[in-house]
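Asker: got a sequence here, can you model it:
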Amino acid sequence: MPTPPFAQAQRQWYHWFMATARGAQAVRDDRTGFAHIHWENWAPPGWFDEATFQRVARAFDNPDWVDVTLHSYRARWDEAEPDPRSQWLEDKVKATATLSLPAIYIQGSVDGVNPPSASKAVPGKFAGPLRSSNSPAWVISRSARTRTRSRAISSSFSPAIPPTCPTPSTGAC
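Answerer: Alright, predicted model coming up:
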């Protein structure tokens, strides 16, 4: 992967932080704090509460969470060797110039890590039908309003994409 422009590198500071021995140690010492700052940075306001985060944070106590997380970011920047068990997949991904399947690409208009300007090359990665939308940050919830927005998004892309109905618990949209 090529080195990004300075502005993108600044948005992805945590990638570079984890590539250093001191950054890796900081993640090992406070994995929950490390994850929490990303939830705060990445989530639209109101998307999660502390109780939800604390329930999810138990997963960060998994013995291999830090090693897997560090390796994932280090390998994408060639700061670590890819896992040999997945080399076949890495090779296949790198050999794939474009995807020919139908796709929908939704870009958050206020994405603090990958803003719309960082996604200009996305259409060139698809040879099949591609619909895209630059959407504002939306809070994910199970409300009727969200289901209505989901249907509106789906129908705006293609009539061939059915709305997400019915709701399992009620059978209603």
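Asker: going forward, measure contacts between C-alpha atoms and count neighbours the same way
Answerer: Fine.
Asker: counting neighbours, what do you get for the nearest residue to T146 once chain neighbours are set aside?
Answerer: Nearest non-adjacent residue to T146, counting by CA to CA, 6 or more residues apart in numbering: I140, 7.1 Å away. Around I140 there are 13 other residues, counting by other CA atoms under 10 Å.
Asker: got the contact list for stretch 80-94?
Answerer: H71, R74, A75 (CA atoms under 8 Å, 6 or more residues apart in numbering).
Asker: my guess is the residue nearest to T146 contacts G46, does it?
Answerer: No. With contact defined as CA atoms under 8 Å, I140 does not reach G46; the gap is 9.2 Å.
Asker: intersection of neighbour lists for these two?
Answerer: Counting by CA under 8 Å, 6+ apart, nothing touches both I140 and G46.
Asker: quick check: buried residues in the longest helix along the chain?
Answerer: With secondary structure taken from DSSP state H, the chain has its longest helix at helix 144-157. Within helix 144-157, the residues that count as buried by 16 or more other CA atoms under 10 Å are R147, R151, I153, S154, F157.
Asker: now show me the structure for the sequence below, then we'll compare the two:
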Amino acid sequence: MPLTSLLYVRTSMLDIAYETHGPLDGEPVILLHGFPYDPRAYDAIAPVLAERGYRVLVPYLRGYGPTRFIHDQVMRSGQQAALAKDLLDFMDALAFPRVTLAGYDWGGRAACIVAALWPQRVRALVSGDGYNIQNIPQSISPRPPETEHRLWYQYYFHTQRGIDGLTANRRELCELLWALWSPTWAAGTGLYGQTAPSFDNPDFVEVVIHSYRHRFMYAPGDPALEWIEQALARQPTISVPSISLCGADDGVGPPPEEDEDAARFSGFYQRQVLPGVGHNIPQEAPQATLDALQQLLDQTDAQNRSR
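Answerer: Here you go, the predicted structure:
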């Protein structure tokens, strides 16, 4: 029978809580959620992969659910390098030499970074919205007004009012983001209550605020992670087999008609724009996510057999 349980693994910074499905000897697949979401995004995906024989792991990111920092002195960073280092440390702690990754939003960013900087550790990648690595040195450049207005919450978080608002109204604010970002997802309203408790993590506000300040250079990063940020400033390409899933109805980052990310991928790459789907791609389109993962797993299996 497939194993389904909540486990913890300790890294240098965190006790990372993760849900696991499937046989212990199965090929590992790690599924990564974004902001403001949690592992519930993969409830229709993880069990199916487990039934197919894969070992599926769905961690709670730093600042979410039961994941905890192990020391008070550890910086509550939400920068992209921290998310990627957490993923790499998670893989190391579980002694995974190579994994398949799927993620969107914050989780997609972590997955893209590990795939770009440590390609030997990644078998394949399914990324929500393509190349998810932030170009922080270019963040101060203004964007078109139709893009800027969708980022109101990020600018809100740059202020003390935003800190106080997220602290006092985290569940209401995140529920509003769910509605704005997935405007055609009728089921979202009924499912939000399953995820909202993950935002009660004591570090949620600090991690979120730092994430949205650091990406605009309004807050310093963790000095221990600066070497990763320097590597990301060069906008490295992703060479592992990859599929980008984009929600056509995404209310925060609607996909452009022309794929602007294709040049960032140097190996097999495919983009799929999903009609009727918003920002929460795996929960809104579990079958498309499953199909993309299985396509890459089958493809890499065939390549390995031919060698």
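Asker: any idea what the TM-score is?
Answerer: Here the TM-score for the pair of chains, by TM-score structural alignment, normalised by the length of structure 1, is 0.74; 158 aligned residues with a CA RMSD of 3.2 Å.
Asker: now do the helices in structure 1.
Answerer: With DSSP H as the criterion, structure 1 has helices at 6-11, 13-18, 21-29, 31-42, 50-57, 65-76, 87-95, 144-157.
Asker: for Y105 of structure 1, find the nearest of these.
Answerer: Nearest to Y105 of structure 1 among the helices of structure 1 is helix 144-157; the distance by CA to CA comes to 9.8 Å.
Asker: now do F48 of structure 1: how many residues are near it, please.
Answerer: 15.
Asker: what's the match for it in structure 2?
Answerer: Aligning on TM-score structural alignment places F48 of structure 1 opposite G188 in structure 2.
Asker: that match against W178, yeah?
Answerer: Yes. Counting by CA under 8 Å, G188 of structure 2 touches W178, with 7.3 Å between them.
Asker: where does stretch 55-63 of structure 2 end up in structure 1?
Answerer: By TM-score structural alignment, stretch 55-63 of structure 2 lines up with nothing in structure 1.
Asker: and what of stretch 9-16 of structure 2?
Answerer: Using TM-score structural alignment, stretch 9-16 of structure 2 finds no match anywhere in structure 1.
Asker: how is L83 of structure 2 assigned, secondary-structure-wise?
Answerer: helix (DSSP: H, G, I helix; E, B strand; the rest coil).
Asker: now it: how far from P282 of structure 2?
Answerer: With distances taken as CA to CA, to the nearest Å, L83 of structure 2 is found 19 Å from P282 of structure 2.
Asker: again with R264 of structure 2
Answerer: Distance, R264 of structure 2 to P282 of structure 2, using CA to CA: 23 Å.
Asker: ditto for A224 of structure 2
Answerer: Relative to P282 of structure 2, A224 of structure 2 is positioned 32 Å away (criterion: CA to CA).
Asker: ditto for T189 of structure 2
Answerer: Per CA to CA, T189 of structure 2 is found 16 Å from P282 of structure 2.
Asker: likewise for T237 of structure 2?
Answerer: T237 of structure 2 is 24 Å from P282 of structure 2, by CA to CA.
Asker: likewise for S198 of structure 2?
Answerer: Distance, S198 of structure 2 to P282 of structure 2, by CA to CA: 18 Å.
Asker: kindly report the same for Y156 of structure 2.
Answerer: 27 Å.
Asker: kindly report the same for D105 of structure 2.
Answerer: Distance of D105 of structure 2 to P282 of structure 2, given as CA to CA: 11 Å.
Asker: how many neighbours does whatever residue of structure 1 lines up with I228 of structure 2 have?
Answerer: In structure 1, I228 of structure 2 lines up with L89, judged by TM-score structural alignment. Residues near L89 of structure 1, counting by other CA under 10 Å, number 11.
Asker: hmm, back to that, nearest to P102 of structure 1, of the helices of structure 1?
Answerer: Per CA to CA, nearest to P102 of structure 1 of those: helix 144-157, 11.0 Å.
Asker: for L101 of structure 2, see how far away the most centrally placed residue in structure 2 is.
Answerer: Structure 2 has G107 as the residue nearest its centroid, 1.1 Å off, counting by CA atoms, centre = their mean. Counting by CA to CA, the gap between G107 of structure 2 and L101 of structure 2 amounts to 10 Å.
Asker: against H210 of structure 2, how distant is L225 of structure 2?
Answerer: 14 Å.
Asker: residue ranges of the strands in the stretch 1-150 of structure 2, please?
Answerer: In the stretch 1-150 of structure 2, strands defined by DSSP state E, counting those that start in this stretch lie at 4-10, 14-21, 28-32, 55-59, 68-69, 99-103, 122-128, listed in chain order.
Asker: of all the ones you listed, which one comes closest to L166 of structure 2?
Answerer: So among the strands of the stretch 1-150 of structure 2, strand 68-69 is nearest, using CA to CA, at 19.4 Å.
Asker: helices or strands next to the closest one in the packing?
Answerer: The contact analysis (3 or more CA pairs under 8 Å, 6 or more residues apart in numbering; DSSP states H and E) places strand 68-69 of structure 2 against strand 14-21.
Asker: 10 Å instead?
Answerer: For strand 68-69 of structure 2, the packing partners by 3 or more CA pairs under 10 Å, 6 or more residues apart in numbering; DSSP states H and E come out as strand 4-10, strand 14-21.
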